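Peer 1: Pasting the sequence and the predicted coordinates here, then a few questions.
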Amino acid sequence: MARRSDHTRDELRTMIVHEGHRQMSQVGFARFSAREVAKRIGYSIGTIYNVFGSYDMLILAINAQTLTQWQAHVQARLADARTDRLRVLVEAYFEFAVLHHHAWTALYDHRLPDDVAAPEYYQDHIRSLTGIARDEIAAALPPERRAEADGLTRSLLATVHGHCFFTLNGTFKLLGETRPLDTVYARVREAIGTSFTSN
């Protein structure tokens, strides 16, 4: 039975996101069920929509949790970096996607309607995560190319994402690519214009 008065709105939001993220991590976006989340926490589906306003906003809240975890993973890896920070950055991208395959994929499987903008807090998560990559890329560029950092970051994120996605869905295996991490790292270095030594 739904426990309509047991928790505050903030407590409900935390409970729902926690359970929703747990489920998303286990079954992925295609099999995700807001109704199952409600059942697991002992509330009605109406309570979830009352807290988040819509299914889309619920998914964004869950995906924001994934972005938070992803950023923490990248920052932890960079904090321990002793050599090539760009290599570590690329590795961290792949690592998180592999370790959190369903939750990571849900970031891209979910699409907002064309007439709905992502809330500011969600955009802040995106900017914060991509900002880490931008700072590392800017630091690796020669001074005369630093102004290229923003555009180059967007392009290189797309490149790394494509290699990562093809790795996870088996496309690279079909194409005969056996070292996608090394391959995309080479592309990153070529774009930045610095030499590298493959590990």
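Peer 2: Perfect, thanks for sending it.
Peer 1: Could you use CA atoms for every contact and neighbour count after this?
Peer 2: Will do.
Peer 1: residue boundaries of the strands in this structure?
Peer 2: Assigned by DSSP state E, the chain shows no strands.
Peer 1: what about residue 22, how many residues close to it?
Peer 2: 15 (other CA atoms under 10 Å).
Peer 1: ugh, wrong one, residue 89
Peer 2: Residue 89 has 21 neighbours, counted by other CA under 10 Å.
Peer 1: who's in contact with it?
Peer 2: Contact analysis of residue 89 by CA atoms under 8 Å, 6 or more residues apart in numbering lists 74, 77, 78, 133.
Peer 1: do the same with residue 12
Peer 2: Residue 12 neighbours (CA under 8 Å, 6+ apart): residue 51.
Peer 1: ok, which pair from the contacts of residue 89 is furthest apart?
Peer 2: Farthest pair in these (CA to CA) is 77 and 133. Separation: 12.6 Å.
Peer 1: Assess the claim that residue 172 and residue 178 are in contact.
Peer 2: Yes. The criterion here is CA atoms under 8 Å, and residue 172 meets it with residue 178 at 7.3 Å.
Peer 1: Of these two, give the one with the bigger neighbour count.
Peer 2: residue 172 (17 against 12).
Peer 1: Skipping adjacent residues, who's closest to the more buried one in space?
Peer 2: Distances taken as CA to CA, 6 or more residues apart in numbering place residue 166 nearest to residue 172, at 5.4 Å, with adjacent residues excluded.
Peer 1: ok, second structure coming up, stack it against the first:
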Amino acid sequence: MAKRSEHTQEELKALILSAAETIVIEEGFPALKVRRIAAEIGYTVGSIYMVFINMADLIVHVNAKTLDALSAQLGQVQACGAEHSIEALAMTYLNYASDNFNRWRTVFDYAPTEKTVTPDWYQEKVTDIFSPFKAQFAELVPELSGDNSNRAARALWFAIHGICLLSLTGQDDKTRIYDIEETLVLLIRNFISGWRTNFIK
């Protein structure tokens, strides 16, 4: 461990985030405590609060790195027809959640209080996760436009997320991932089929 004086504020920020990420990955969100982070990096709690406004600010930055990683994986999905692309996005989302469960779960386990202001830059990262699903759904059902298209795409996205969350939570046997994939495909195909049927003349 380098001496405290050898770290710039940016280096200290990276050190704190790295320690926080490691705790989350290895032990999950409940283990993420500011005193624990301070002990891991050999700094005082006060030093951490010189870099981050409060614990909520630190958690937002930890979750932002998770969202960036997830967004990068979703961005690698190759277009292969809108319906197949949605399925591929769903599988990518599921695989990321399964492979990085503690990190992924922390994004949703953290519940900001009424006094907590979510930064605009963080909300943009959340939107980036949803955007590919929204774009592919709009291509599939062009007759449904504007707010209605957004609501329908969001409903599909919530359902995909819900299946992943309910299926992975408390599941120790990851061999069941195939069953989750089949459930996602069934959901997506029937959801899309239902909307297409509504527009058949």
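Peer 2: Arrived safely, thanks for sending. Remember, it's a predicted structure, so these values are computed and weren't measured experimentally.
Peer 1: Could you give the number of residues near residue 84 of the first structure?
Peer 2: 12.
Peer 1: separation between it and residue 73 of the first structure?
Peer 2: 17 Å (CA to CA, to the nearest Å).
Peer 1: likewise residue 159 of the first structure?
Peer 2: Distance from residue 159 of the first structure to residue 73 of the first structure, by CA to CA: 20 Å.
Peer 1: Now do the same contact list for the residue most central in space within the second structure.
Peer 2: Centroid check for the second structure by CA atoms, centre = their mean gives residue 67 as the closest residue, at 4.8 Å. With contact taken as CA under 8 Å, 6+ apart, residue 67 of the second structure is in contact with 125, 126, 129.
Peer 1: Does the first one touch residue 69 like I think?
Peer 2: No. With contacts counted by CA under 8 Å, residue 125 of the second structure stays clear of residue 69, the gap being 10.5 Å.
Peer 1: okay, the two: which has more neighbours?
Peer 2: residue 125 (19 against 13).
Peer 1: Spit out the contact partners of that one.
Peer 2: Taking CA under 8 Å, 6+ apart, one finds 64, 67, 68 in contact with residue 125 of the second structure.
Peer 1: Then residue 53 of the second structure?
Peer 2: With CA under 8 Å, 6+ apart, residue 53 of the second structure has no contacts at all.
Peer 1: for residue 59 of the first structure, same thing?
Peer 2: Counted by CA under 8 Å, 6+ apart, residue 59 of the first structure has contacts residue 110.
Peer 1: 10 Å - rerun?
Peer 2: Listed by CA atoms under 10 Å, 6 or more residues apart in numbering, the contact set of residue 59 of the first structure reads 17, 20-21, 24, 29, 32, 34, 52, 65, 106-107, 110-112.
Peer 1: what does residue 44 of the second structure give?
Peer 2: Residue 44 of the second structure neighbours (CA under 10 Å, 6+ apart): 34, 35, 37, 38.
Peer 1: now swap in residue 181 of the first structure and tell me
Peer 2: So residue 181 of the first structure contacts 87, 90, 91, 93, 94, 160, 163, 164, 167, 187, 198 (CA under 10 Å, 6+ apart).
Peer 1: Where is the longest helix in the first structure?
Peer 2: In the first structure, with assignment by DSSP state H, the single longest helix is helix 55-79.
Peer 1: residues of that helix that come out buried?
Peer 2: 56-67, 70-71, 73-75, 77-78 (16 or more other CA atoms under 10 Å).
Peer 1: same deal with stretch 184-199 of the first structure?
Peer 2: 184, 185, 186, 188, 189, 192.
Peer 1: distance of the second one from residue 107 of the first structure?
Peer 2: Distance of residue 185 of the first structure to residue 107 of the first structure, computed by CA to CA: 23 Å.
Peer 1: Same check on the fifth one?
Peer 2: Between residue 189 of the first structure and residue 107 of the first structure the distance, using CA to CA, works out to 26 Å.
Peer 1: What about the equivalent of residue 128 of the first structure over in the second structure, how many residues nearby?
Peer 2: Using TM-score structural alignment to pair residues, one finds that residue 128 of the first structure aligns to residue 128 in the second structure. Using other CA under 10 Å, the number of residues around residue 128 of the second structure comes to 18.
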